[in-house]
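A.B. asks: Okay, sequence plus prediction incoming.
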Amino acid sequence: MLPRIDLPDLLFEVHSWTGFLDAFGHVSERRTRMEGLLVSLVALLVVESRNIGLTPSSRRRTRR
């Protein structure tokens, strides 16, 4: 049986082998000034893969 691993950890591991996240770039084809771009890309892939969408994932949860 394979060990349990979180999806973001798996994506970072695959990126370390293949560099697949480097294929994603800024729409203007310039270098981005954003720090932590790889983390943001992985977060986007996880959100989209779970069909959550960006709006619900960016909302702050409040307890009632």
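C.D. replies: On my side now, so go ahead. Numbering: from 1, shown residues only.

A.B. asks: Could you use CA atoms for every contact and neighbour count after this?
C.D. replies: Will do.

A.B. asks: Which other helices and strands does the helix or strand containing residue 15 contact?
C.D. replies: If you go by DSSP states H and E, residue 15 is part of helix 7-18. Based on contacts counted as 3 or more C-alpha pairs under 8 Å, 6 or more residues apart in numbering; DSSP states H and E, the elements that helix 7-18 packs against are helix 37-49.

A.B. asks: So which bits of the helix it packs on are buried?
C.D. replies: Within helix 37-49, the residues that qualify as buried are 41-43, 46, counting by 16 or more other C-alpha atoms under 10 Å.

A.B. asks: what angle sits between it and helix 7-18?
C.D. replies: Helix 37-49 and helix 7-18 meet at an angle of 120 degrees, taking axes from the mean of the first three to the mean of the last three C-alpha atoms, to 10 degrees as the criterion.

A.B. asks: ok, structure two:
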Amino acid sequence: MPTGTVKFFNDEKGFGFISQEGGDDVFVHFSNIEGTGRRSLVAGQQVEFELGQGHKGVEANNVRPL
């Protein structure tokens, strides 16, 4: 499962980007973050995720903080 670091996440808009280790940045939407309640990420946070095809290209799915 790929891992990476949250590069940016906008709580108000509910999206951001993850810097993949050894790859391009990946889009992440709040609906693809695992958990209950308010789902958010913080810049610099380490995460693992699955890659999937979104409306505009590759995006992170099943995102889990490490």
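C.D. replies: Perfect, thanks for sending it. A quick note: this is a predicted structure, and the numbers were derived from the prediction, not measured.

A.B. asks: Overlay them and tell me the TM-score.
C.D. replies: Once superposed, the chains reach a TM-score of 0.21 (TM-score structural alignment, normalised by the length of structure 1), with 30 aligned residues with a C-alpha RMSD of 4.5 Å.

A.B. asks: on that earlier part again, any chance of TSV for the buried residues of helix 37-49 of structure 1, columns distance to residue 7 of structure 1?
C.D. replies: Below are the buried residues of helix 37-49 of structure 1 laid out as TSV (distance: C-alpha to C-alpha, whole Å):
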residue	distance to residue 7 of structure 1
41	13
42	9
43	10
46	7
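
A.B. asks: Go through these and say which is closest to residue 58 of structure 1.
C.D. replies: The nearest member of the buried residues of helix 37-49 of structure 1 to residue 58 of structure 1, counting by C-alpha to C-alpha, is residue 43 at 10.9 Å.

A.B. asks: Give me the distance between that closest one and residue 15 of structure 1.
C.D. replies: Using C-alpha to C-alpha, to the nearest Å, residue 43 of structure 1 is found at 14 Å from residue 15 of structure 1.

A.B. asks: try residue 56 of structure 1
C.D. replies: 26 Å.

A.B. asks: Likewise for residue 58 of structure 1?
C.D. replies: Distance of residue 58 of structure 1 to residue 15 of structure 1, computed by C-alpha to C-alpha: 24 Å.

A.B. asks: Show me what the strand or helix carrying residue 53 of structure 2 packs onto, helices and strands only.
C.D. replies: Assigned by DSSP H and E, residue 53 of structure 2 belongs to strand 46-54. Helices and strands touching strand 46-54 of structure 2, by 3+ C-alpha pairs under 8 Å, 6+ apart, are strand 3-10, strand 57-65.
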